[in-house]
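K.L.:
Structure for the following, please:
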Amino acid sequence: MRILHTSDWHLGRQLHRVSLLQEQRAFLKHLLKTVQEQRVEVVAVAGDVFDRAIPPLDAIDHFNWILEQLADLGVPLVMISGNHDSPRRLGVNARLIERAGIYLRTGAEDCARPAILHDEHGPVAFYGLPYLEPGLVQAHFAAEKPSHHAVLSAAMEQVRTDLATRPAGTRSVVLAHAFVTGADTSESERDITAGGVPSVSASVFAGTDYVALGHLHRCQKISERIRYSGSPLAYSFSEAEHPKAMWLVDLGADGTITAHKLLCPVPRAMRQLTGALQDLLASPEYSEYEECWLHVTLTDPDRPHMAMEQLQQRFPHALKLSFSHERRTADDESYRSRVQGRTDHEIALGFLHHVTGTPATGAEQDLLQEGLESVRTQAAAREAS
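P.N.:
The predicted structure follows:
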């Protein structure tokens, strides 16, 4: 069976306030062309279909269009919700549209309800594990604790139990939206640290033939059978050098996997430039950057007046501006730079230490963690409704 593995479309997302709907539409057309040219038999979308729980109408139009196109081609689509999606909204009428070959899995109750598809070698069970907020689904899975590892492990136990009831020789594909240990991140993924450690071991997915992962935006291989497709577009300048792709996966009669990386089109190159303002504006060596999305870092000792406006005269798609000479002491270091790379829990503990003058006790650290996770769980419940 030939499977096209993609994820993290983030329909409706902007890049520094610039709409990407046109570029996302171009990707969907490319996906459709790939399906036809490569004779794809199933499309698997591993979550974060939309960029937020309540997407703009234009993004919904794009979503409806690709579903209609795949249904017209008779190519089944298996899709799960990610941490950016509203499970209930994405899953509206899921049972009804299965008649058109569109299989949406957005709730914990659907993890062990596979879409059974067939090729010339027999059945393939597609299991969808949407993003599972630990605090919301712990009770459903009777997990030991509200952690990502615990709830995903419990969900996979349900998958293996169901798979054991299927006819001998049934192959299996799992779609999951999670952070698997050993993978590389970028700046454009939303943090999922609720439930303590955000990552889960790849061993959680043992017993399945292929795992199509979503959440991380870099196309990468955890193992031969476990892969991230990544996002089809770069959504931050940290991804400027990341080739965007999909996986074309051939699942053999005996469960063997052959996978090829298919590069996605680049609608506009994303680059980072560093230099003095007047040099960037005048030097012919930068001509190739004039149509790129740019993050510009100026090296001028003083901040030039209306620097971005001047840059955009030559580079109309310059989106982000930084300065290498901030002229600040360590005490004046920006709050953003001080907290970069730290978790909410670490930031809150730092604030508590700053206010009280003493580090938090172990009990205080645990209490603060419980409070943060309670807030995250409530917010996730509101988004899911």
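K.L.:
contacts and neighbour counts: CA atoms only from here.
P.N.:
Noted.
K.L.:
quick one: Ser374 from Pro267, how far?
P.N.:
Counting by C-alpha to C-alpha, to the nearest Å, the separation of Ser374 from Pro267 is 41 Å.
K.L.:
cool, Ile80 as well?
P.N.:
When distance is defined by C-alpha to C-alpha, Ile80 is 26 Å away from Pro267.
K.L.:
which residue is nearest the middle of the protein?
P.N.:
Here the mean C-alpha position of the chain is nearest to the C-alpha of His215 (C-alpha atoms, centre = their mean), at a distance of 2.9 Å.
K.L.:
need the contact list for that residue.
P.N.:
Neighbouring residues of His215 by C-alpha atoms under 8 Å, 6 or more residues apart in numbering: 7-8, 46-48, 82-83, 177-179, 189, 230.
K.L.:
got it, and Gln69?
P.N.:
Going by C-alpha under 8 Å, 6+ apart, the list of residues near Gln69 reads Leu32.
K.L.:
Swap in 10 Å and give it another go.
P.N.:
Applying C-alpha atoms under 10 Å, 6 or more residues apart in numbering to Gln69 gives the contacts 29, 32, 75.
K.L.:
Let's compare: structure for the following, please.
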Amino acid sequence: MRILHTSDWHIGRTFHGVDLLDDQRRALIGLADLVAAESIDVVAVAGDVYDRSVPSADAVTVYDAVLEAIRAAGAKIVVTSGNHDSPTRLGAGSGFAAAGGLYLRTSVAGIADPVVIADEHGEVAFYGIPYLEPDVTRAALDVPQARSHSEVLDAAMGRVREHLATQPRRSVVLAHAFVVGAVATGSERSISVGGVETVAASTFSGADYVALGHLHSPQTVTETVRYSGSPLPYSFGERTHDKGVWIVELDATGVSEVRPVPLPLVRGLSRLTGTLSDLVTSPDHVGAEDHYVEAILTDPVRPIDAMRTLRERFPLAVHVEWQSPRVEAGIDYRDRIRGRSDSEIVASFVTDVRSEPSARELLLLDSAVRAVGGDAETGPTELMLFDVGSELTA
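P.N.:
Now for the predicted structure:
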């Protein structure tokens, strides 16, 4: 049997406010092409199908199109829910869907009710363990004392092992969790409860292969416990990641091979650093013109309307940040203000966020500081503050 392991589709996610549905449709429909090219028997989706528990109508439309394409390519589909999904909504119509080759496992009750699919060597049991919130699921799992993810997942895998003991088969577990030894990318939503969110890889002992979801980069925890990662990058921290899926081969005794298959990049991400003028004119940045762009500006003075200017060259610029070259890197804030007067601190703040104040601005700032401290006459205070604001924003 040949299995394609994927997860963390996050259909409906936005990227710094930009709608990603078109990119997601292209990437996920591409999975159907891979299914056909590799003669995949089963696609295992380990949670976070959607980005929101109540997905938009457009997100549902993309999900439906992807499932239809994968089934048309010849694979059956096993899905479990992640911490972004609503188990009830994602699992709706599961009995009916199974007749068409889509198997949804999103409830505690379904953990010990595997999807059984046969090949020439016999049957393979696919167990779906949805994301388990300890406070919500401990009673249903008969572990009322459980407070951590490790405890509820231990209970869930206990049910899996008990079922396998009565009906031995080759087995694949789909689970959505943070396993010790794996590394987060920063675009995942935290699943910590009381600071305890990780589980040991040994929790999943007894399964031939464990298809994990939750973390967005492909990772090998053990040879048979792996994360596929997300099919698209969802943060600039993931811009250097090679997105892909795992293809798992099962023979008569279990896993015979696991190999990575890279996914084509739908759209690149670029983080550019330099002055605004350099970014919009330098030929070095031609390759980023059709990328999502994060710009770190190093102009001496904060540029006005920088995003509009950037988008004239980079239409998909989504984030801009100004890093003043005047800010002393690595110096603690308390060290920066120690021994300085209030007026000096305020003037330094203006320098950091805009540019060095003029002599007139320094006088206005000093007057404002003295007014706040009660050293100036009450009468002109409002006028002075008005002058400060208008002068500094002019």
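K.L.:
Work out the TM-score between the chains.
P.N.:
Their TM-score after superposition, calculated using TM-score structural alignment, normalised by the length of structure 1, is reported as 0.83; 332 aligned residues with a C-alpha RMSD of 1.8 Å.
K.L.:
Just send the contacts of Gln69 of structure 1 back as a markdown table, with secondary structure, neighbour count and distance to Gln138 of structure 1 too.
P.N.:
Putting the contacts of Gln69 of structure 1 into a markdown table (DSSP: H, G, I helix; E, B strand; the rest coil; neighbours: other C-alpha atoms under 10 Å; distance: C-alpha to C-alpha, whole Å) gives the following:
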| residue | secondary structure | neighbour count | distance to Gln138 of structure 1 |
| --- | --- | --- | --- |
| Lys29 | helix | 15 | 39 |
| Leu32 | helix | 17 | 38 |
| Val75 | coil | 20 | 35 |
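K.L.:
export those residues to JSON lines and tack on distance to Ala183 of structure 1?
P.N.:
Converted to JSON lines, the contacts of Gln69 of structure 1 look like this (distance: C-alpha to C-alpha, whole Å):
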{"residue": "Lys29", "distance to Ala183 of structure 1": "29"}
{"residue": "Leu32", "distance to Ala183 of structure 1": "28"}
{"residue": "Val75", "distance to Ala183 of structure 1": "30"}
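K.L.:
Tell me where the longest helix sits in structure 1.
P.N.:
For structure 1, the helix reaching the highest residue count under DSSP state H is reported as helix 362-384.
K.L.:
surely Ala75 of structure 2 meets Asp33?
P.N.:
No: between Ala75 of structure 2 and Asp33 there is no contact, the gap being 11.0 Å when judged by C-alpha atoms under 10 Å.
K.L.:
quick one: common contacting residues for the two?
P.N.:
Both Ala75 of structure 2 and Asp33 are in contact with 39, 69, where contact means C-alpha under 10 Å, 6+ apart.
K.L.:
ranges for the strands of the stretch 101-250 of structure 2?
P.N.:
For the stretch 101-250 of structure 2, the strands defined by DSSP state E, counting those that start in this stretch occupy 102-105, 115-119, 122-129, 170-176, 178-179, 198-199, 209-213, 219-222, 225-227, 244-250.
K.L.:
With respect to burial, which of those strands scores highest?
P.N.:
The highest mean neighbour count among those, using mean count of other C-alpha atoms under 10 Å, belongs to strand 209-213: a mean of 28.
K.L.:
Mean deviation, that one versus structure 1?
P.N.:
Compared with structure 1 after the fit, strand 209-213 of structure 2 shows a mean deviation of 0.2 Å (mean C-alpha distance after the TM-score superposition for structure 1).
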